[in-house]
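J.: Sequence first, then the predicted structure, then my questions.
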Amino acid sequence: MPDLTPSIRAALRSSTLLALVLGLGLSLTPVQRAEAFGAPESFAELAEQISPSVVNITTSAMISAPADGMPMVPEGSPFQDFFDDFGGPGHGGPQRSEALGSGFVVTEDGFIVTNNHVIEGADEILIEFYSGEKLPAKLIGTDPKTDIAVLKVEAGKPLPFVSFGDSDLMRVGDWVMAMGNPLGQGFSVSAGIVSARGRQLSGSYDDFIQTDAAINRGNSGGPLFNMDGQVVGVNTSILSPNGGSIGIGFSMSSNVVSKVVDQLKQYGETRRGWLGVRIQDMTPEIAESMGLAEASGALVTDVPEGPAKEAGIASGDVITSFGGQPVRDAGDLTRRVADAPIGEAVPVIVQREGRTETLAVTLGRREEAEATTMPASSAAPDEPRQLESLGLTLAPLDDDMRSRLGLDASTEGLMIMAVDPASEAYTKGLREGDLITEAGQSRVVRLQDLQDRIKEAKDGGRKSLLLLVRRGGDPRFVALSIE
C-alpha cells in the first residue's frame, strides 16, 4: 500500500469516525449539529391563495400652487414624494395629483387596512382589486401614532379577506412574504426572512418587524405574511440612502395593528389606556445605584396629576409588573398600558426603596389626557455658593436662573453651571443648564443636600448615585459613579 499524504490520512480518520458514529447509532448533540431548514420549493401556492385580498390604493388631492407654479404640498405627505421625485407640472393654480400605496381586506364586508401616510390629505381614495375591479373607499379612522388607517368599500358581495396572525410567534430567520404595489408597477410579491424583532423607530407604540423582503415606495400599507397566509405585519417604511430597497424594511407588527384596527372599526378613533407617568428604561448603572439585582422594568421619572398619582405611584418607583404581566422596559409598559381597559382597576407592582408594593390603578384615556401639561417639580431655598462634584459645577437655582430659563417660580434644585468634558457626566449627556432635582431618590435644594446623598451612598456600599435631571421640563434618571 503506497504511503498516504497527511491530508488523505486526516480525511480517512474523519470518515472512519463518522462511520463509527453512524454505525453505533450515536447522534450529535445540539451544540454539534444545527438543524437547517431549506427555503420553500415555491411561494406560488401561497401567493395565489392570498393575492385576492391585497389591494392597490390610489389617492388624489387638490394641490395649491404659488405664483411661481410649483405646487405646495403638506410636508411628509405621499404627494410630497411625487413632486420630489418627478417634479409636478405647475400652471400657477390648484392641481389634482395622485399618489399610490397598498392595503389588504380584513373582513368580507369590505374593511381595508393601510398606512395613514398613504391616505393622509387625500380627498378621493380608489381601491383596485387583484381582479381589476375598482371601487371608491370611505375613510373610517386613522391612528398617526402607529401609522395605521382603516377604509371601507361597498362591494355588494362578500370579499376575499385575510386574518391577522400572532406576530409574537415570529422568529428571526422565519420566512415571510410581502405583497403590494411597489413604485406603481401593480401587484407584486417579494419574499425574505424576519431579520430582527422589536425594532423601534420614532413612535411610542412602535414594535416593528425588520425584514429583507424587498419593500419599496408603493408597498406602504401592504401586508407581510407568514407561511400560513396570516398577516404578521403592515409594511410601513424602509431604511435606504437612495430611496430604494436595500433589504432593510420595517413592518408594524400585527399584534399592535390588530388592536388599533378593532378600535378604528368600532369607534372611528383609538381609545388607549393612560397611566399618567413619565418613564425611562433601566440601566445596569441605575439598577446598581438603587440596590436592585437586575436592570429590568420601567423607571418612573415624573408623576403629574392623574391615575398613577391617585394610586400612589411616585417618582423613583420601578414598575416591574402591569396587569399580572412582567414589564421588560419602558416601551413594553407603554404598549401594555395602551392595550389595557379604560376605567378598570389594574394591579401594578413597583419596587420602592428595596421593597415591593402592589397598587391598584384605574386607567384614564390617553387621548383625553394628551393636552395636560406636566407640572414642574416643587422646590426649596437657594444658596449663593457653587460646588464642584461628579464632574459638575453646581449652584442652587435662584430667581435670575429661573427667569433666564423660563422656569416656574416654585421650581428648585441644583443648576449645572459647567460640565467637565472628560467626565462621566459629560459622556452620559449632562450639560450646562440642566437642573438636578433629586439625588439618591431624595430632593436636593441645597448643595449640602447633594453632598449628604453622596456620603449616604458611599456609606451604603454603593458605587454610583442616581440623579433626577430635568431639561426643558423633561425628566430622566442618570447614574454617576461616586468611587
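T.: Received the coordinates, thanks.
J.: only C-alpha atoms for contact and neighbour calcs from this point on.
T.: OK.
J.: ranges for the strands of the stretch 251-400 of the chain?
T.: Under the criterion DSSP state E, counting those that start in this stretch, the stretch 251-400 of the chain contains strands at 273-274, 278-281, 298-302, 318-322, 325-326, 345-352, 355-362, 364-365, 387-389, 392-396.
J.: got it, and the stretch 1-150 of the chain?
T.: So, for the stretch 1-150 of the chain - with DSSP E, counting those that start in this stretch - the strands run 54-63, 95-105, 111-115, 124-128, 134-136, 138-143, 148-152.
J.: Of all those strands, which one comes closest to Val277?
T.: strand 138-143 (21.9 Å; CA to CA).
J.: ok so, going back, now tabulate the strands of the stretch 1-150 of the chain in TSV and tack on distance to Arg197.
T.: TSV is the format used below for the strands of the stretch 1-150 of the chain (distance: least, CA to CA, whole Å):
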stretch	distance to Arg197
strand 54-63	24
strand 95-105	22
strand 111-115	20
strand 124-128	31
strand 134-136	35
strand 138-143	22
strand 148-152	19
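J.: Got another one to weigh against that:
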Amino acid sequence: MALFSLSCAVQAQSLPDFTQLVEQNAPAVVNISTVSHGRQGYHQFHGPGKSPLPENSPFGDLFRRFLEEGQGPERPPEESESLGSGFIISTDGYVLTNHHVVDGADEVIVRLSNRKSYEAKVVGSDEASDIALLKIDAENLPAVRIGNSKDLKIGAWVLAIGSPFGFEATVTAGIVSAKGRSLPSENYVPYIQTDVAINPGNSGGPLFDLNGEVVGVNSQIFSRSGGFMGLSFAVPIELAMNVVEQLRKDGHVTRGYLGVLIQDIDRNLAESFGLPRPQGALVARVVKDSPAEKAGLQVGDVILTFNQQLLHDSTQLPPLVGTTAVGEDAKLTVLRNGKEITLTVRIAELPADDAEIPSEPSTAADSVKSNKLGLVFSELSAEERKQLELPAEQGVRVEEVHEGPAADAGVQPGDVVLMIDGQKVSHPTQLEQIISGAPAGKTVALLLLKQQGPVFVALRIPE
C-alpha cells in the first residue's frame, strides 16, 4: 500500500500544473459572437459544421471547421448567429481569431472575461490561413505573450482556452501529436496537430505551451461526428502573426509565388529519379513567365531544399514559399538528371486565380498498338496541343489502357504523356521506341497531363 501511494505521488509530481498558466492568461481570452442579417442560417450549437472538402470526397465528413452552418433547426432568414473564441494580442484592443468565425458577419461582439462587451471592427480577414484581426475600442487590456511553435517538440504539453459550445473560459490540455501537418485543400498552413479536446466554439482560441506563450490558433478538427475525436489542428502562431502584421499594415495578405505544380515522391518515383529515399518536391509543371521559369526550373526537377531547409515531402514547400517576402531571392537545391544544382529564384506575388488546364477528347487517327506497358497511344493534332496549352511537338494521348503496369499506376484513357524517363515525347512511335528500349525491371517516371493537371507516375518495365 505504501509503495502504491509513493507511485501515485511520483506520477502526480511528473504531471504539469496548469493553474498558474490559466490564472495569468485566461483574462486575455475572449468570447466572440457574430450576427449576420438578411440570410438563412443555423445556430452553431445544433450542428458540426461543413467540410472544406469537395462534396464527393470520401473524407468530406471528416475535416470540419468549427463554426459554420450546421444541420439544426432553421432560424428565420432575418439573421443567423455563431459563437467562437479569440485572444487579445495587444493592450490597445487588437484581437486575433479565425476567419471562419467572423466570415460574412454584420456584427461582431467581443466579450471579455470581466463580462464587458464591445462591438468589434474587422480590421482584415484571410481565408487561406483562416486568420482574422479584430479591433475593439478599449485600453489597458490584458494581452497574451506570443511564443514560437518552431520550439515545440512532439510530445510536449499544450493547453487551450476557449468557449466550446458557449461554455466560456473552458480549459483543456494535451500534447503535441505532430507538426507541419498538411490538410486536404489547405496549401499554406503547416498545422500543429494535438490531442487537446477542441469542439465547436473553440475556434480562434489560443494554444499555449508550458511557458504560458501562445504557440497556435485552434482552427480545425478531424471528426466523423462534428465533435472531438482526439485530432485537433492549430495554425502556427508565427504564421498567424505574419498575417496579422499584413492585415494591420495593408488590410490584406500577399503571399510568395514560385509558379510550379508539384507532387510528392513515393518509393517507386524515388527509385526512378535515383533518390536514396522519398524526399523533396517533384516539379510536374512550370508556369509560363513565372519566377520558376525565369530561374531555370524544369519539369522533372526535384526540389530538395528551399533556403537551405530540407524538404522531407512536397507539402513543406507551399508554406515556405507563401511566407517568403515578395521580391526576395530564394535559394533552391534541385536534383536534375541525377546531379544536384543550385538555382536562385526571385519570389513574386501569388496571383488571385490559377488557370486550369482543359482536357479535350482526341480526334487524331494515328495510333500505336498496345505495348508492354499495356497502353495504346495516338498522336495529338496541332489544335489539340493549342487547347491543352502544350508546346509544339510535345504530347502523346493515351487511347486505351490494358491490364499491366500502367493500369496499376492509374493511367487512364485521355491522359496525355508529356515525358518518360526524362525525355520529352512528341509522337507515338517515339514513345513506343523508348518503352521498347527500356531494360526489363527498370522503373521509369512517366509525366502525364490529366484532367486535374500534370502528375508523375512510376512504372516498372515488365519482362
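T.: That came through, no problem. These numbers come from a predicted model, not from an experiment.
J.: Skip ahead from the longest strand anywhere in structure 2 and say which helix or strand is next.
T.: The strand that spans the most residues within structure 2, counting by DSSP state E, is strand 170-181. Next in sequence after strand 170-181 of structure 2, counting helices and strands by DSSP states H and E, comes strand 191-194.
J.: Return the mean post-superposition distance for that following strand against structure 1.
T.: Here strand 191-194 of structure 2, set against structure 1 after superposition, deviates by a mean of 1.9 Å using mean CA distance after the TM-score superposition for structure 1.
J.: So which bit of structure 1 is that strand matched to?
T.: Using TM-score structural alignment, strand 191-194 of structure 2 lines up with residues 208-211 of structure 1.
J.: Pipe the strands of the stretch 1-150 of structure 1 into CSV and attach distance to Ile246 of structure 1 and mean neighbour count per row.
T.: Below are the strands of the stretch 1-150 of structure 1 laid out as CSV (distance: least, CA to CA, whole Å; neighbours: other CA atoms under 10 Å):
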stretch, distance to Ile246 of structure 1, mean neighbour count
strand 54-63, 23, 23
strand 95-105, 19, 23
strand 111-115, 21, 27
strand 124-128, 28, 20
strand 134-136, 32, 16
strand 138-143, 28, 20
strand 148-152, 24, 26
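J.: how many neighbours does the closest residue to Asp449 of structure 1 other than its chain neighbours have?
T.: Closest residue in space to Asp449 of structure 1, ignoring its immediate chain neighbours: Arg443 at 7.9 Å, by CA to CA, 6 or more residues apart in numbering. Neighbourhood size, Arg443 of structure 1 [other CA atoms under 10 Å]: 22.
J.: any idea what Leu297 of structure 2 aligns with in structure 1?
T.: Leu297 of structure 2 maps onto Ile313 in structure 1, by TM-score structural alignment.
J.: which residues does the nearest residue to its match once chain neighbours are set aside contact?
T.: Using CA to CA, 6+ apart and skipping residues adjacent in sequence, the residue nearest Ile313 of structure 1 is Val303, 7.3 Å away. Residues near Val303 of structure 1 by CA atoms under 8 Å, 6 or more residues apart in numbering: Gly276, Val277, Arg278, Lys309, Ile313, Ala314, Ser315.
J.: who touches stretch 170-182 of structure 1?
T.: 39, 51, 54-56, 100-103, 186-197, 211, 213-227, 235.
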